[in-house]
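J.: give me the fold of what follows.
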Amino acid sequence: MKNLFLFTFWVLAGMSAQGQPAANADSTHVLFVGNSLTYYHDMPQMLQAMLAEGGHTVRIHQSTVPGMSLRGHLDQIITRMDGESTYTRPKMDGEITGTENALREREWDVVVLQEGTVPVMIPEARAFLVAPAIASSKAYLNAPCRFILFNTWAADTTYPRRYCYPSGLIDASLPDDAYCSGEFGNLSEHTRALNAGYEELAKAANMEKSNHGDLFERIRNDHGEIDLFDDAFHPSAAGAFLNACEFYYLLTGSNPTALEYTGPLDADQAQTLKRVVDRYHQ
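T.: Below is the predicted model:
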């Protein structure tokens, strides 16, 4: 299912993927904050199943909302949800959002932050929207915590391609104009620009980033028989599985090819995706 768990702070099943009791005090707790790019095809559940098979006492939690930016996670109160549509209002003094509550819920070991892809490629959007939201998210945690920026992938699109936001979507202080990414002539240019935006954000915030942009590009170039997309932006089941494999490696340092877990994929396809992640990190 694409969106079995759409919103609110939840703990995966309260149990391991193999039905064992949920985390004890020695478990590593990981919180994902993001939107449908994170939860599509139940990627966090796939990751939890991998961790359970590998014998890792890591528990995955998430606060995800369809279409929600990192900034929205911290300043918008959800009033209604209808399928993939989310209706919000600005929070008022004294209110806290669901994600703020999640960030305060415990002393997290790892927090993964995921932003929509387009604002990362537009310099003004990075500066006014994404970077402050990352800083604010980090400020909720006083205890030492490992932060990972989810480096998403280039869209399934045609080229040349440029992405633009009007000033009203970025900041009222900007002159009334369109603010744009560079123009990309091909997938490689698109991926490099996206990765560079994430690298700038991660370096400024003193945090790690994932490598999903590179991994998606490798699969698209070398294994065209594997369709990574459900639409222009959202991952297919195979794309979600690839995402889980990368996070499995980042959280454990372990090789995903040693796992038997294949999720919804056939064994050959799953093994190909695991192998690409393993070779990337060699």
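J.: going forward, measure contacts and count neighbours with C-alpha atoms only.
T.: Will do.
J.: for burial, what's the neighbour tally of Arg80?
T.: Neighbour count of Arg80, defined by other C-alpha atoms under 10 Å: 11.
J.: which SS state does it fall under?
T.: For Arg80, the secondary structure call by DSSP: H, G, I helix; E, B strand; the rest coil comes out as strand.
J.: the nearest residue to His234 once chain neighbours are set aside: how many residues sit nearby?
T.: Spatially, and ignoring its direct neighbours in sequence, His234 is nearest to Leu37 (5.8 Å; C-alpha to C-alpha, 6 or more residues apart in numbering). When neighbours are defined as other C-alpha under 10 Å, Leu37 has 25 of them.
J.: can you pull out the helices in the stretch 51-200 of the chain?
T.: In the stretch 51-200 of the chain, helices defined by DSSP state H, counting those that start in this stretch lie at 70-75, 98-105, 117-121, 123-125, 131-139, 187-205, listed in chain order.
J.: most packed of those helices?
T.: Each of the helices of the stretch 51-200 of the chain was scored by mean neighbour count; the highest is helix 117-121, a mean of 23, by mean count of other C-alpha atoms under 10 Å.
J.: which residues does it contact?
T.: Contacting residues not belonging to helix 117-121 are listed as 125-126, 129-130, 152-154, 163, 180-182, 193-194, 197-198 [C-alpha atoms under 8 Å, 6 or more residues apart in numbering].
J.: repeat that with 6 Å
T.: Under the criterion C-alpha atoms under 6 Å, 6 or more residues apart in numbering, residues Ala125, Arg126, Ser181, Leu194, Gly197 lie in contact with helix 117-121.
J.: closest to Glu260 out of the helices of the stretch 51-200 of the chain?
T.: Checking those against Glu260 by C-alpha to C-alpha gives helix 187-205 as the closest, at 30.5 Å.
J.: list of residues touching the closest one?
T.: By C-alpha under 6 Å, 6+ apart, helix 187-205 touches Val120, Met121, Ala154, Phe184, Glu208.
J.: if we can go back for a sec, tell me which of the helices of the stretch 51-200 of the chain lies nearest to Phe32.
T.: With C-alpha to C-alpha as the measure, helix 98-105 is the member of these nearest Phe32 (9.9 Å).
J.: and the angle from the closest one to helix 131-139?
T.: 40 degrees (axes from the mean of the first three to the mean of the last three C-alpha atoms, to 10 degrees).
J.: for burial, what's the neighbour tally of Gln269?
T.: Residues near Gln269, counting by other C-alpha under 10 Å: 16.
J.: to compare against the first, here's the next sequence to fold:
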Amino acid sequence: MRISWPSTSIVKTGVLSLLLSLPALGLAQQPAPNTILFVGNSFFHARYDPAFSYNAANITIEKVGKQKIGPWGGIPGIFKQFTEQAGLRYDVHFECINGESLKMHYDSALYIIGQPRWHTVVLQEHSMWPLPTARKGKPAVFRDYATRLEQAVHQANPAARLYFYQTWARADQTYPPNQAYSGLPIDSMAQDLHRGYYQAARQNGRFAGVAPAGDAWLRAIEAGVALRNPYAPEADKVDLWGPDHYHPSTWGAYLNACVLLGEITGYDPRRLGPAEQAAAALGIAPAEASSLQRIAAEQVLAARPTAFTPAATKHKTPRPARSKRRQKQATSSR
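T.: From the prediction side, this is the model:
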């Protein structure tokens, strides 16, 4: 029996039809990831393991000069894990100069920060500089260099979204004698940091928001979830501070990452649930993870009630950088 084979042109047409049908079969190419840069110091990498090195292999460290870098994962690493579980595509980068301010980042790392590839940039100031000058702060310098960095980012990519990462009250500056907040409740430093960051965001007007990590710490304390004074431990409360009483503990780092997730992506951290993978890897009990997720969600919503609505998350899709000509037009129109 003679078999008739299809012509070459028919085969080509069939293959082409199959390729064109792949998107309809759910095999369409995924959108580009949101490329995010975290800019700060050890208040981002958290200093202490297990948070310090957590998920370090899955984020990119942007090295500045000859600085030594370790397996820094920290809060950016936890954030990255959250986005994976939430089904969000984030390419996470971290530029860190230990113990330094935004002025140092501007002076030493502007060539990294002012690149058009960043869709999202998160800025963290030195833990004392947003405070009033009477409390060892440098608020004018903080606002000046935050604005300089914002302008550099938006000159490179006017569509980029910038956020402040509001840090938390330091127990070491509150409970021991002869410190900036000695004799005052922990609330005092927390409230001053809140004012410093939110005033800077309002004054500039080109920041997308503030990730209120410090406010979430105070909320956790007031809710009885976390210790008010790490120098006087209480049973059944987590300690948000690390052994030095100013860097975050594992629990503090986890809470901060939950706040960043909610504020930046619009994803409600409570949806992660008690069996969340980063918590399990970090040794955080399921009940503790749920409590910290709840506190973070409540604080983000307290500052911005529409944070988790569908309309509020439409802008999270990365937008490409404008052409050089459009960048000049945007800069000249300020």
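J.: quick one on the thing from earlier: for whichever strand or helix holds the residue nearest to His234 of the first structure, give me the average deviation versus the second structure.
T.: Using DSSP states H and E, Leu37 of the first structure sits in helix 36-39. Once fitted to the second structure, helix 36-39 of the first structure is off its aligned match by 0.7 Å on average (mean C-alpha distance after the TM-score superposition for the first structure).
J.: Gln299 of the second structure: which element?
T.: helix 286-303.
J.: one step back: mind checking which of the helices of the stretch 51-200 of the first structure is nearest Leu51 of the first structure?
T.: Nearest to Leu51 of the first structure, of all the helices of the stretch 51-200 of the first structure, is helix 98-105, at 21.8 Å by C-alpha to C-alpha.
J.: does Leu240 of the second structure touch Tyr254 like I think?
T.: No. Counting by C-alpha atoms under 6 Å, Tyr254 is not a contact partner of Leu240 of the second structure; they are 9.2 Å apart.
J.: hmm, back to that, rebuild the helices of the stretch 51-200 of the first structure as a markdown table, extending it with distance to Pro256 of the first structure.
T.: Converted to a markdown table, these look like this (distance: least, C-alpha to C-alpha, whole Å):
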| stretch | distance to Pro256 of the first structure |
| --- | --- |
| helix 70-75 | 29 |
| helix 98-105 | 29 |
| helix 117-121 | 26 |
| helix 123-125 | 35 |
| helix 131-139 | 29 |
| helix 187-205 | 23 |
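J.: residues in the second structure matched by the helix holding Leu37 of the first structure, start to end?
T.: Alignment of helix 36-39 of the first structure against the second structure: residues 42-45, by TM-score structural alignment.
J.: hey, where'd the strands end up in the stretch 151-300 of the second structure?
T.: For the stretch 151-300 of the second structure, the strands defined by DSSP state E, counting those that start in this stretch occupy 161-165, 209-211.
J.: between the helices of the stretch 51-200 of the first structure, which one is closest to Arg89 of the first structure.
T.: Of all these, it is helix 70-75 that lies closest to Arg89 of the first structure, at 8.6 Å by C-alpha to C-alpha.
J.: by contact count, what packs against the closest one?
T.: Helices and strands touching helix 70-75 of the first structure, by 3 or more C-alpha pairs under 6 Å, 6 or more residues apart in numbering; DSSP states H and E: there are none.
J.: give me the contacts around it.
T.: Under C-alpha under 6 Å, 6+ apart, the answer for helix 70-75 of the first structure is Pro90, Lys91, Thr99, Glu115, Ala133.
J.: identify the farthest-apart pair in those.
T.: Once C-alpha to C-alpha is applied, the contacts of helix 70-75 of the first structure give Lys91 and Glu115 as the farthest pair, at 19.9 Å.
J.: so for these two, which residue has more residues nearby?
T.: Higher neighbour count among Lys91 of the first structure and Glu115: Glu115, with 26 against 15, using other C-alpha under 10 Å.
J.: for that one, what is the corresponding residue in the second structure?
T.: Per TM-score structural alignment, Glu115 of the first structure is aligned with Glu125.
J.: might one say that that match is in contact with Glu100?
T.: No. Glu125 of the second structure is beyond contact range of Glu100, at 8.0 Å (criterion: C-alpha under 6 Å).
J.: please give me every residue in contact with the spatially most central residue of the first structure.
T.: Nearest to the mean C-alpha position of the first structure, counting by C-alpha atoms, centre = their mean, stands Gln114 at 3.8 Å. Each residue near Gln114 of the first structure by C-alpha under 6 Å, 6+ apart is listed here: Gly34, Phe150.
J.: tell me the spacing between it and Gly55 of the first structure.
T.: 26 Å (C-alpha to C-alpha, to the nearest Å).
J.: do Asp231 of the first structure as well
T.: 34 Å.
J.: what's the answer for Leu265 of the first structure, then?
T.: 22 Å.
J.: same drill for those two, tell me which one is more crowded.
T.: The residue with more neighbours, out of Leu265 of the first structure and Gly55, is Leu265; 13 against 9, by other C-alpha under 10 Å.
J.: which residue packs closest to that one, ignoring adjacent ones?
T.: Per C-alpha to C-alpha, 6+ apart, closest to Leu265 of the first structure is Ala238, 6.9 Å.
J.: quick check, that neighbour in contact with Asp230.
T.: No. Look at Ala238 of the first structure against Asp230 with C-alpha under 6 Å: they stay out of range, at 9.6 Å.
J.: the two: who's more crowded?
T.: A side-by-side neighbour count of Ala238 of the first structure and Asp230, using other C-alpha under 10 Å, places Ala238 first with 24 against 16.
J.: trace the more buried one over to the second structure, please.
T.: So Ala238 of the first structure corresponds to Trp251, using TM-score structural alignment.
J.: in the second structure, what residue corresponds to Glu53 of the first structure?
T.: Using TM-score structural alignment, Glu53 of the first structure lines up with Gln85 in the second structure.
J.: could you identify the most distant pair in the contacts of helix 117-121 of the first structure?
T.: The widest separation within these (C-alpha to C-alpha) is 12.9 Å, between Ala125 and Leu194.
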